[in-house]
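Q: Sharing a model that was predicted from the sequence below.
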Amino acid sequence: MTWLNYHHLHYFWVVAREGTIQNASQLLHVGQPAISTQLHQLEQSLGQKLFRRVGRRLELTDAGRTVFRYAEQIFSLGREMTDLLKTGEPAAGFKFVVGVADAMPKLMVRRLLEPALQLSADLRLVCVEHDLGTLLTELGRQSLDLVLSDAPLTPAGGVKAFNHLLGQSGVGLFGTPQLVAKVRTDFPASLNRIPLLLPGRNTALRRSLESWLESHDVSPVIRGEFDDKALLKAFGQTGEGLFPGTLAIAEEICRQYEVQLAGELEGVVEHFYAISVERRIRHPAVLAISSSAKSTIFA
């Protein structure tokens, strides 16, 4: 049996987090040659290159990313063990850190993440919401395990990561029963002069909606624009206007916001992605999310 040298693994873990051997050396108070030697020995024992040099920084290889994820769990568990022995408090579960693009529908995020929570009672979910660019930067630094987004990563993002399409869904307009009753007959021509709530301009859905309205030659009254889709739905719940929603979660939207589906927007489609540093998904929580999305949510 080949034994893993955890001392070498700890040096690797610190270097991966700090980005350079020099930074790790200052943090560990160990000479750079000693760290380089131990990294080399770890790579030899594992039979894999763990780093590649990019300018002055070290970038993890695919194998390095896999080792880093295990190292995160190993040293997190070690800290939890010592905390438990010192304080008597139960150890916290393993963290699964997910970046959520701020344009993502919150009900959809909940549906997508539920299978990960069902994997283990010890899993501790951490959700970080921000714009996609910021989240991709954090993903590249291995600060996140996964990013959920309604837009794919593009080469211009400058981050080595991979898109995994979870599924796609049509879009409909929702509203209070009183407002829906006004438009159900002769939809979508009936939308003329009807109040409408729209997502922010810097979203794929907003562009699709504007194109759809133009192609159907209808002119609703734009009552409000919202970057936060949950806030948009909250205003829609009070009858301020019809609002777009993902048909894959139509039942949840109607139940939570006490609204009805006014009509489907033919040709308007939302896509949902899991973005990870893995070309082939291996992380058990990400696998659970992907499998459930394809077999249930977007089946």
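A: That came through fine. Residues are numbered from 1 along each chain as shown.
Q: make it CA atoms for all contacts and neighbour counts henceforth
A: OK.
Q: mind listing the helices for this structure?
A: 6-18, 21-28, 32-46, 62-87, 106-117, 132-140, 177-183, 204-215, 229-237, 250-257, 284-292 (DSSP state H).
Q: what sits against residue 51?
A: Contacts for residue 51 (C-alpha atoms under 8 Å, 6 or more residues apart in numbering) come out as 58, 59, 60, 61, 64.
Q: Tell me how far the second one lies from residue 140.
A: Translated: residue 59. Residue 59 is 9 Å from residue 140, where distance means C-alpha to C-alpha, to the nearest Å.
Q: do the same with the third one
A: Here residue 60 is placed at a distance of 10 Å from residue 140 (C-alpha to C-alpha).
Q: The two: which has the busier surroundings?
A: Applying other C-alpha atoms under 10 Å to residue 60 and residue 140 shows that residue 60 carries more neighbours, namely 23 against 18.
Q: okay, now residue 280: neighbour count?
A: Here the number of neighbours of residue 280 (other C-alpha under 10 Å) works out to 11.
Q: One more: residue 284?
A: Residue 284: 11 surrounding residues under other C-alpha under 10 Å.
Q: circling back: go through the helices of the chain and name the closest to residue 194.
A: Closest to residue 194 of these, according to C-alpha to C-alpha: helix 177-183, at 8.2 Å.
Q: Please report how far residue 269 lies from residue 133.
A: 22 Å.
Q: neighbour-wise, which of those two wins?
A: The residue with more neighbours, out of residue 269 and residue 133, is residue 269; 17 against 14, by other C-alpha under 10 Å.
Q: The more buried one against residue 172, yeah?
A: No - counting by C-alpha atoms under 8 Å, residue 269 does not reach residue 172; the two are 9.6 Å apart.
Q: try this one next to it:
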Amino acid sequence: MQSFNYRHLYYFWVAAREGGMARAADRLGVAVQTVSTQIRELEQNLGTALFKPAGRALALTDAGQIAAARADQIFQLGEALPDLLRDAASQPALRLVVGITDELPKLVVHRLMHNVLAEPRLRLLCRQGSIDDLLADLALHRLDLVLTDRAVAPNPNLRIYSHPLGASEIAWYASAAHAAQAQRDFPQSLAKVPVLLPAPQAAVRMPLDLWFEREAVQPRIVGEFADSALLKTFGANGMGVFPAAEIVHDELVARYQVRQIGRCRGVSERFYAITAEKRVAHPLVQKMLVS
């Protein structure tokens, strides 16, 4: 079968909707012979008749009914295209460039941004890195904001501002390989089972170390991770028990198939948005800060 011509299909579609070739010719402003020629060439390319005699008029064949239904979809979409393009031009994409520190839990990032993700015009760009590198990009206005686990100290050379986004208590999680043993005599059990911890530069690490001291526990540390997602991945695969923000408990259990073995009383992880201006102009950043 040859590739058919969409002009031929369009003439057929108009004839099918108007109920005949004469009416189609009037609608299109062409001769009846032109319409019939276009449709005949379409039938030849498709290898089947699309119209059949019905008294003095014409009716669609079974193949014609199928073709007409498909043509409806094609040309109705085509007729709507100019309006769609006008709407797109009048409502340009909202570009949001976010820097995310390595230590910030990625499930928490999604939670912090949930109220802007429904924006239909959103074009989101995420960059991950160290806090120093991200703040440098923020100062140069390469980022709209930075999401991190700590407030940034005032710096006379950088006009940056810390906005608290909330906090979450920390709990301990384990895969099936360690859950039962870790739950027995918790938290003293953390001296016996393998333990994974955030790297020393993470804001939550010092509160965790102080918690171990208060509980008189010498943890059996087998791994430290700067990237929170790696920590959870290794923990979920049985390398050791690990701490995580309880705010994402449901997502954590569903995604990583782990169990909560106990809470880390008195230890919380805090979350901040860092911006380069005190009065934020970006509408999506404003929306995040007031959520």
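A: Perfect, I can see it now. Here the structure is a predicted model, which means the values were calculated and not measured.
Q: TM-score of the superposed pair?
A: With the length set by TM-score structural alignment, normalised by the length of the second structure, the two chains reach a TM-score of 0.66; 206 aligned residues with a C-alpha RMSD of 2.4 Å.
Q: Tell me who's in contact with residue 161 of the second structure.
A: With contacts defined as C-alpha under 8 Å, 6+ apart, the neighbours of residue 161 of the second structure are 152, 154, 274, 275, 276, 277, 278.
Q: Oh, that last question was meant for residue 8 of the second structure, not what I typed.
A: Going by C-alpha under 8 Å, 6+ apart, residue 8 of the second structure touches 38, 39, 41, 42.
Q: The third one belongs to a strand, doesn't it?
A: This means residue 41 of the second structure. No - under DSSP: H, G, I helix; E, B strand; the rest coil, residue 41 of the second structure sits outside any strand and is assigned helix.
Q: How about the contacts made by it?
A: Applying C-alpha under 8 Å, 6+ apart to residue 41 of the second structure gives the contacts residue 8.
Q: which residue lines up with it in the first structure?
A: Taking TM-score structural alignment as the criterion, residue 41 of the second structure has no aligned counterpart in the first structure.
Q: right, and residue 189 of the first structure touches residue 218 too?
A: Yes - proximity of residue 189 of the first structure to residue 218 meets the contact threshold set by C-alpha under 8 Å, at 6.2 Å.
Q: ok so, going back, show the buried residues in the contacts of residue 8 of the second structure.
A: 38, 39, 42 (16 or more other C-alpha atoms under 10 Å).
Q: Which helix or strand contains the first one?
A: In this structure, residue 38 of the second structure sits in helix 32-46 according to DSSP states H and E.
Q: Report the aligned residue range of the first structure for whatever helix or strand comes next after that helix.
A: For helix 32-46 of the second structure, the following helix or strand on the C-terminal side (DSSP H and E) is strand 51-54. Using TM-score structural alignment, strand 51-54 of the second structure lines up with nothing in the first structure.
Q: and the helix or strand following strand 51-54 of the second structure, how far out from the chain's middle?
A: Downstream of strand 51-54 of the second structure, the next assigned helix or strand under DSSP H and E is strand 57-60. Distance of strand 57-60 of the second structure from the chain centroid (C-alpha atoms, centre = their mean, to the nearest Å) equals 50 Å.
Q: Just confirm residue 67 of the second structure is within a helix.
A: Yes - counting by three-state DSSP, residue 67 of the second structure is part of a helix.
Q: Number of residues surrounding it?
A: By other C-alpha under 10 Å, 17 other residues sit near residue 67 of the second structure.
Q: Ok, residue 244 of the first structure next?
A: Residues near residue 244 of the first structure, counting by other C-alpha under 10 Å, number 26.
Q: Could you list the buried residues of stretch 173-184 of the first structure?
A: Within stretch 173-184 of the first structure, the residues that qualify as buried are 173, 174, 175, 176, 179, 180, 183, counting by 16+ other C-alpha under 10 Å.
Q: how about residue 58 of the first structure, what's its match in the second structure?
A: Matched across to the second structure, residue 58 of the first structure finds no residue, judged by TM-score structural alignment.
Q: Surely residue 58 of the first structure touches residue 36?
A: No - checked against C-alpha under 8 Å, the pair residue 58 of the first structure and residue 36 is beyond contact range at 11.8 Å.
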